[in-house]
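*Asks:* Turn this into a model:
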Amino acid sequence: MRFDALPLVDHAPVSRPRIERRAVRRVLGETTCYEMPARTVIERVPETAGLGLSFAVSPYRGCAHACLYCGARRAHRYLGLDGERDFGSAIVVKTDAARRLRAELASPRWAGETIGVGLSGDCYQDAEEVYRLMPGVLAALRDAGNPFRVMTKSALILRDAELIAEAAEVAEVEARVSIGFVDDRLRRVVEPGAPSAQKRLELCAELGERGVPCGVLMAPILPCLTDSEDQLRAVVRRVAEAGAVSLTPLVLRLPPGAREWYLKWLAEEHPRLVPRYQELYGAGPVAAQDYRSRVEGRVAELARLYGIGARRAPWTPRRAADHQLALL
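*Replies:* Sure thing, here's the model as predicted:
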């Protein structure tokens, strides 16, 4: 693939996004990439994300999957971009992500906690085919012996399966494929740029065959749309058939930025559900506790019923990490 470079100039119109004052803008088809160095790459994860992670590394901000519900949309506003219109087509690329990560992992202040990779934008979205940032990121984590989880919906992760398997020898590592539901008609609306659930299930199975532990993040479960007993059971059964080593259910969360766009779509397409959503999300971005406990608890019961993770042995290191010096 070839980019058409559009260098920035000092007399750029004021109406241009703020990010263009400090980034190099490059265009690939209908996608605009903003290349810029990262001030830091290990970022804190909000507790409301519900992922059980405190830290994350995201080589890209923005995502070609353009999921309606994505909580990372809000960050686009801080860059002068539109979280609704631009999130799927304006991608921030942290060109020095691997170098910065090595330095931060080597810092005496870093305690070696598990890192989520790809939370602010799928780390294997289309831009990764051009920039190839992930091999360097994975190598840095492997060399430091730092545990991590890679989050993705994309089969491009198979390109790096061998590297992830190597990292799993020195640290607890897991790939996590996001599959919230298996209704493909709904997927085309709320996850317009993402692969089908079937392709993601096949990806999970393929990763397992290549020696990469692969779990499924069952997210999001959409209230009143994908939370029936039949729908939950269908997902869990197919995840079990794909050989997933874990299943983590997560009910839809609606932080500012994602909330406005998702509820706008809901009012247009499913107006009868709006009162129920107002009831569930009246107190903030997280659904009411009793509802979450009931739905996520039922998924956990189904996962036990179908034996997901039952044969997974506790992780033990097979060799020592290299602990290479940071590349400054």
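*Asks:* Please count neighbours and contacts with C-alpha atoms only from this point.
*Replies:* Fine.
*Asks:* Mind listing residues that contact stretch 55-66?
*Replies:* 41-45, 72-73, 76, 87-95, 97, 113-123, 125-126, 133-134, 191-194 (CA atoms under 8 Å, 6 or more residues apart in numbering).
*Asks:* next one: stretch 221-232
*Replies:* Stretch 221-232 has contacts (CA under 8 Å, 6+ apart) with 180-182, 249-252, 273, 277, 295, 299.
*Asks:* can you redo those as a markdown table with neighbour count, secondary structure and distance to Q198?
*Replies:* Shown next, in a markdown table, are the contacts of stretch 221-232 (neighbours: other CA atoms under 10 Å; DSSP: H, G, I helix; E, B strand; the rest coil; distance: CA to CA, whole Å):
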| residue | neighbour count | secondary structure | distance to Q198 |
| --- | --- | --- | --- |
| G180 | 26 | coil | 12 |
| F181 | 23 | coil | 10 |
| V182 | 18 | coil | 8 |
| P249 | 26 | strand | 18 |
| L250 | 20 | strand | 20 |
| V251 | 22 | strand | 21 |
| L252 | 21 | coil | 21 |
| L273 | 15 | helix | 27 |
| Y277 | 16 | helix | 28 |
| V295 | 20 | helix | 23 |
| V299 | 23 | helix | 19 |
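*Asks:* Sequence B follows; please return its structure for comparison with A:
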Amino acid sequence: MTQNQRPATRGRGAVTNEILRYAEHRREAIDDGWGADAPSPIATSVDIDHSREIISYNDSPDIPFDRSVNPYRGCEHGCIYCYARPSHAWLGLSPGLDFETRLFQKPDAAAQLERALAAPRYRPATLALGANTDPYQPIERRLTLTRAILRVLADCRHPVVVTTKSALVLRDREILAEMAAEGCAAVMISLTTLDLDLARRLEPRAATPTRRLAVIEALAKAGVPVGVLVAPVIPALTDADLERILDQAATAGAIRACSQLIRLPHEVGELFTQWLATHYPQRAAKVLGLIRQCRGGRLNDPAFVARHRGQGPIADLLRQRFLLAARRAGLATDPDGWRFETDRFRPPRGPQLSLFD
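*Replies:* This is a model prediction of the structure:
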């Protein structure tokens, strides 16, 4: 077994739990001849996130929204490529297995949101729900924080775009349909590959590709505008499915499509390298080589715009393939994303009644 090739933990994406930043000590796993078997399953724990603010703002020029809400830190879906993984290092935890197993919830997320929307200086604009971690990851079934957030947004007629790769979003289709009828809601379904075996390794606890296509169809039939997010595109690993994903998503009812090249910021580069060595060792060198060709010789390029699209002939070809296939499928691809009016917004009503009630 090579340095980067390690046994995988069943049902988890990362194959290591090393803490690579902000830690005084670092642990290295070695193969002593006795530990070749797969590690024991790791249980998921959920702690409280005591953040005082629920809305996160950004001024990034390559993101079509300036605010987002994430009711959870960490994500049990375990997608190995997730660009949010490094945020766990800020908590003194590993962006590897800790990110998938040591989760944090914001139990008062809906109440915090209600207070934020009621602030006199608040001005509405499309809010992204699930821009960092999936708002419909498995613990949402029990905690229902996302549902409570949607209820607040629906009551206020506040525009929202939900991004998820979970079928659990169908639980809230009535709320989303209600908001869509007011012209203030849409859903983006993230779909990386149609290969079931690859998806199970790449996104171990997310809905299957077939199930996600069924979610697109069900949302569209419920009157909810829905799009497909083909991300990340991984050269020599998932890009073969690019055209088929767009075609099948459009057939299911999607009306919009976006695509992003794989990003490997901070620890994600090493985590992804180890994952490739474990699951696809014969393909690892080719995949990493093509990513470097798209990233100026590195595994990651943090520059605005380029971080999503990459550069060079490989990145250009992938972009052209996406645009041509989306056009053939009749899918909108404009970079500004969903456009919602905010003139119907009504701030939450506090405990004090209006003089005109």
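*Asks:* Next, the TM-score between them, please.
*Replies:* After superposition, the two chains reach a TM-score (TM-score structural alignment, normalised by the length of structure 1) of 0.81; 295 aligned residues with a CA RMSD of 2.7 Å.
*Asks:* Make TSV out of the contacts of stretch 221-232 of structure 1 and add distance to I157 of structure 1.
*Replies:* Formatted as TSV, the contacts of stretch 221-232 of structure 1 follow (distance: CA to CA, whole Å):
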residue	distance to I157 of structure 1
G180	19
F181	21
V182	21
P249	22
L250	23
V251	25
L252	25
L273	36
Y277	35
V295	30
V299	26
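*Asks:* List just the nearest of these to S15 of structure 1.
*Replies:* Checking these against S15 of structure 1 by CA to CA gives L252 as the nearest, at 34.3 Å.
*Asks:* Structure 2: which residue goes with that closest one?
*Replies:* Per TM-score structural alignment, the equivalent position to L252 of structure 1 in structure 2 is I262.
*Asks:* which residues in the stretch 201-328 of structure 1 form strands?
*Replies:* 214-221, 247-251 (DSSP state E, counting those that start in this stretch).
*Asks:* Then the stretch 1-150 of structure 2?
*Replies:* 45-48, 55-57, 67-69, 72-73, 102-105, 127-129.
*Asks:* what do we get in structure 1 for A109 of structure 2?
*Replies:* Checking with TM-score structural alignment, A109 of structure 2 has A97 as its match.
*Asks:* Return the residues in contact with that match.
*Replies:* 37-38, 41, 59, 133, 137.
*Asks:* Show me the residues you listed that map onto helices.
*Replies:* V137 (DSSP state H).
*Asks:* Thought V268 was touching the match of L252 of structure 1, still the case?
*Replies:* No. Between I262 of structure 2 and V268 there is no contact under CA atoms under 8 Å: 10.5 Å.
*Asks:* list residues touching both of those two?
*Replies:* Joint contacts of I262 of structure 2 and V268 (CA under 8 Å, 6+ apart) are Y81.
*Asks:* returning to what we had before: neighbour-wise, which one of the contacts of A97 of structure 1 leads?
*Replies:* Counting neighbours by other CA atoms under 10 Å, the top entry in the contacts of A97 of structure 1 is P59, with 28 neighbours.
*Asks:* where's the equivalent of it over in structure 2 relative to P64 of structure 2, distance?
*Replies:* Using TM-score structural alignment, the equivalent of P59 of structure 1 in structure 2 is P71. In this view, P71 of structure 2 and P64 of structure 2 are 20 Å apart by CA to CA, to the nearest Å.
*Asks:* Also L145 of structure 2?
*Replies:* Distance from L145 of structure 2 to P64 of structure 2, by CA to CA: 24 Å.
*Asks:* how far does stretch 154-162 of structure 1 stretch from start to finish?
*Replies:* 16 Å.
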